[in-house]
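S.K.: Predicted model, plus sequence, below.
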Amino acid sequence: MSSLVATPMSARRTALIGGLMVAAGPLSISLYGPALPTIVAELGTTDAVGKLSLAVYFAAFALAQLVCGPLSDSLGRRKVAVLFFSLYVVGSVVVALGGSVEALLSGRVLQGIGVSVGVALSRAMVRDQFTGAESIRILTLINLILTVAPAIAPTLGSAILLVGSWHLLFLVMAGYGLLLMGLISVAARETHPEAARMPLSPQTIVRNYGLLLSDGRFMLPALVLALSFGGFYGFAALLPFILIDEIGLNTFQFAMVMLIQTGAFISGNVLAGYAARRLSGLNMVRVGLVLIALAGLGFGIAPRLLPGEALAVMVPVALWMLSLAFIGPSTTAAAMADFGGIAGAAGALTGVFQVGGGFVGSTLASIAFATASGALTTLMPIMAALTIAVALVRRVSARGRAASPPET
């Protein structure tokens, strides 16, 4: 008999499956990065087409979340996850077996559509089963698992290229997709029971997204998420130009210095995992806001005081990465907390805000300033200040709701 309550998975199993699902996204970017020049040369095309293969992937990734979330609210999480990862496998095979620009671009679109399910449904699966501090702790564990993929993928991709061609990289991605499909089918439980599902219609989807976009309980945490990650993608787009072109690091030195960023995010997630057992979501965000304020000040001051010094750039980067570990899970949980009935749509829209913030941040960093260092020292303090301002508005709004008498 159908029930409004599904048989839950353990926190550890939810985090492991969710983390492996989300990791498909960055894995599919970082794994083939070392092969991109070879792909461009072999296909007889230009660097612009190589960059386009990234752009279409990101666009499909962002937009498909708006579809897979409501689908899972109607059809269930497991079925939709398996369906979308099957598209990912098909896209990977299309690129691996194809030898044309058309195959590369169409396959990357299918891959982007497929991996969109990882972000949206991992968050929905957490919201289906957990709330409050427990949900924050699980989302933090998912983030920790997620950091492993972009950290090891470039090295793994380079190692694969030593034993095979770039086609093998996409066969490895296809294998990972098949592994996820098997894992979801065998180890994951359906967290969204039939009795709780929403009817699938364009009107319902539009109404649910309209509800989320018009409700401050969702929008304010989602904007904090977008702004904080927008800053991250902003400086991520600038760092190669600043560290290599302006400061003068070689490729190896750049790779070593970037370990500061990866190490800070991993350390932040470990610390946030421990802190989530002792601090409320509000206090987790407060810690994150203090860190992002220090990062914004650091970006505004340190590179000006110590021009040409890599640490003057990387210390603020490390502080920002630490802040994301505290802000990300807490604001994601807060945005979804009151929307359990449409957790798929809410999880998808938080993903769109996160990716959209990254697009805006990286675009502004790339085109709105004359120099990379000028963008870093100006845009990052602004992004930090906006993040803090929206978080304060959210706090005032929450107090206002708490003080208002209930409707009768």
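M.R.: That came in fine, so what should we check first?

S.K.: going forward, measure contacts and count neighbours with C-alpha atoms only.
M.R.: Noted.

S.K.: Now do the helices for the stretch 151-300 of the chain: every range, in order, please.
M.R.: Remark: helices assigned in the stretch 151-300 of the chain by DSSP state H, counting those that start in this stretch are 166-187, 202-213, 216-240, 251-275, 281-305.

S.K.: from these, which stretch is densest packed?
M.R.: Among the helices of the stretch 151-300 of the chain, helix 216-240 has the highest mean neighbour count (mean count of other CA atoms under 10 Å), at a mean of 24.

S.K.: so what does that one touch, helix or strand wise?
M.R.: helix 202-213, helix 310-336, helix 343-367, helix 372-403 (3 or more CA pairs under 8 Å, 6 or more residues apart in numbering; DSSP states H and E).

S.K.: How far away from the center of its chain is the first one?
M.R.: What it means is helix 202-213. 23 Å (CA atoms, centre = their mean, to the nearest Å).

S.K.: putting a second one here so we can go through both:
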Amino acid sequence: MLCALALLSAIAPLSTDMYLPGLPVMSESLGTTTVGVQLTLTTFMAGLGLGQLMIGPLSDGWGRRRLLIIGTLVLVASSALCALAPTVEVLIAARLVQGFSGGIGIVLARAVIADRARGDQAAKLFSIMMIIGGIAPVAAPLLGGALLGPIGWRGIFWVLTALAVAMTVAVLLFVPETLPPEKRHGGGFSAMAGNFGYVLSQRRFVGYAATFALSFGAMFSYISASPFVTQEILGLSPGQFSLVFAVNSVGLVGGNIVNSRLIGRFPTRSLLRAGVTTLFCGGALLLLSILVVGYTPWLILPLMFVCVSSLSFILGNATALAQSQVPKAAGTGSAVIGASQFGLAALVSPLVGLGGEGTAVPMAISILVCGTLALTAFTVLTRESRTEPASEPVH
């Protein structure tokens, strides 16, 4: 079941990293600009956030399994539409639907784990799931770079369609219903609004969720800008970019392995603090190196590796700590985390391209700003308090 949930959670890296090497080619093929093809990333991330925001609370009343099945079936259809899109406008719309349906799998994968585990066990499970799912960001850019020449960017979307079919089969075979009827909340609007009110009233939940979302915003600044920074500025080929991207993904997976082994030996909160601090320092050094030294690959690439690898101590730990604050509304809590995560990613994506293809300064600034705000949210909002509000979700 954990492998199936990891596959569901991998829809974001699979649907972004696989076609990243082809972004410059896509802009020529569809007769659009760099900003136009980056909008396919923006709408996908917006769809991921919207899907999680709507389906997470709904699953607290309806259960997880049948919504997962519906979501994966829509994902199959929307992925096929992306492959057939005749214009960039159709592709942007199809990516929105693809993101929405993919968001269902992501939000419910988190909710299923929250249904089954708490505390350090949940943190370890989230970390292990990210290790399994980490195969996607490692393999996706390499696979995308290798397939781009033989089958083109449309062929890459057909591969994504086949993976969506595999996700559907995995849900049908391996993911049972984890929220029994007696633990479900009412499915009406008032109940959903009450659950959102309950979740958002938990100060420490908001702090951990903000730490997660802002850190992911830093990572997506890198994801969105790196194809152009590495190829247009540093002069790497699409194959070399895929290799660099894969190496950074290996750092993310390796960090998750280390993190999973350290959970239980060190407090989860301490591991999260180390990750956020490293992200902030890496972002500051990256911007400083670009402004002072210039575009030196031997300096920029290692600092990008540090920024990406720091996420392995942030994403799983922040998720577990946030979900532990709202155990009675796991679906709604997961929805808030996911919506803020991908909503911020959708905002960041076009911003890193504002300076054009000849500068990496917007990317570095975005990473540093997100890292600074993540460290601030963690420091200010997640401190222990003896006056936490006593509230309950609406049943």
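M.R.: Noted; the coordinates are in hand. Worth saying up front: this structure is predicted, and the values here are computed from it rather than measured.

S.K.: Can you give me the TM-score here?
M.R.: Superposed pair, TM-score by TM-score structural alignment, normalised by the length of structure 2: 0.86. Supporting alignment: 390 aligned residues with a CA RMSD of 3.2 Å.

S.K.: what's the distance between Thr211 of structure 2 and Ser79 of structure 2?
M.R.: Applying CA to CA, to the nearest Å, the value for Thr211 of structure 2 to Ser79 of structure 2 is 31 Å.

S.K.: Sorry, wrong one. I was asking about Glu28 of structure 2.
M.R.: Counting by CA to CA, the gap from Glu28 of structure 2 to Ser79 of structure 2 is 21 Å.

S.K.: Same question for Ile233 of structure 2.
M.R.: 31 Å.

S.K.: Between the two, point out the one with more neighbours.
M.R.: Per other CA atoms under 10 Å, whichever of Ile233 of structure 2 and Ser79 has more neighbours is Ser79, with 27 against 17.

S.K.: ok so, going back, out of the helices of the stretch 151-300 of structure 1, the one nearest Ser86 of structure 1 is which?
M.R.: Closest to Ser86 of structure 1 of the helices of the stretch 151-300 of structure 1, according to CA to CA: helix 166-187, at 7.1 Å.

S.K.: Count residues in the vicinity of Glu177 of structure 2, would you?
M.R.: 13.

S.K.: Next one: the equivalent of it over in structure 1 from Ala372 of structure 1, what distance?
M.R.: When structure 1 is aligned by TM-score structural alignment, Glu177 of structure 2 is paired with Glu190. For Glu190 of structure 1, the distance to Ala372 of structure 1 equals 47 Å [CA to CA].

S.K.: do Ser53 of structure 1 as well
M.R.: For Ser53 of structure 1 relative to Ala372 of structure 1 (CA to CA), the value is 24 Å.

S.K.: More neighbours: which of those two?
M.R.: Counted by other CA under 10 Å, Ser53 of structure 1 and Ala372 do not tie: Ala372 has more neighbours, with 23 against 20.

S.K.: residue in structure 2 matching that one?
M.R.: Under TM-score structural alignment, Ala372 of structure 1 pairs with Thr359 in structure 2.

S.K.: Checking my notes, Leu48 of structure 2 in a strand, right?
M.R.: No - read with DSSP: H, G, I helix; E, B strand; the rest coil, Leu48 of structure 2 is helix and lies in no strand.

S.K.: what's the burial count for it?
M.R.: By the criterion of other CA under 10 Å, Leu48 of structure 2 has 33 neighbours.

S.K.: Can you tell me the closest non-neighbouring residue to the counterpart of it in structure 1?
M.R.: Alignment note: Leu48 of structure 2 maps to Phe61 in structure 1; criterion TM-score structural alignment. With CA to CA, 6 or more residues apart in numbering as the criterion, Phe61 of structure 1 has its nearest non-adjacent residue at 4.3 Å, and that residue is Gly112.

S.K.: okay but the one you found is in contact with Val89, surely?
M.R.: No - Gly112 of structure 1 is beyond contact range of Val89, at 10.8 Å (criterion: CA atoms under 8 Å).

S.K.: More neighbours: which of these two?
M.R.: Counting neighbours by other CA under 10 Å for Gly112 of structure 1 and for Val89 shows that Gly112 has the greater number, 31 against 25.

S.K.: Aligned to the more buried one, what sits in structure 2?
M.R.: Match for Gly112 of structure 1 (TM-score structural alignment): Gly99.

S.K.: Kindly provide the distance from that match to Leu279 of structure 2.
M.R.: Distance from Gly99 of structure 2 to Leu279 of structure 2, by CA to CA: 27 Å.

S.K.: likewise Leu68 of structure 2?
M.R.: Taken as CA to CA, the span from Leu68 of structure 2 to Leu279 of structure 2 is 33 Å.

S.K.: Correct me if wrong: Leu91 of structure 2 contacts Leu39.
M.R.: No - distance between Leu91 of structure 2 and Leu39: 9.6 Å, which falls outside the contact criterion (CA under 8 Å).

S.K.: what about the residue nearest to Phe61 of structure 1, helix or strand, and which?
M.R.: helix 101-129 (DSSP states H and E).

S.K.: how about that helix: buried residues?
M.R.: 101, 103-129 (16 or more other CA atoms under 10 Å).
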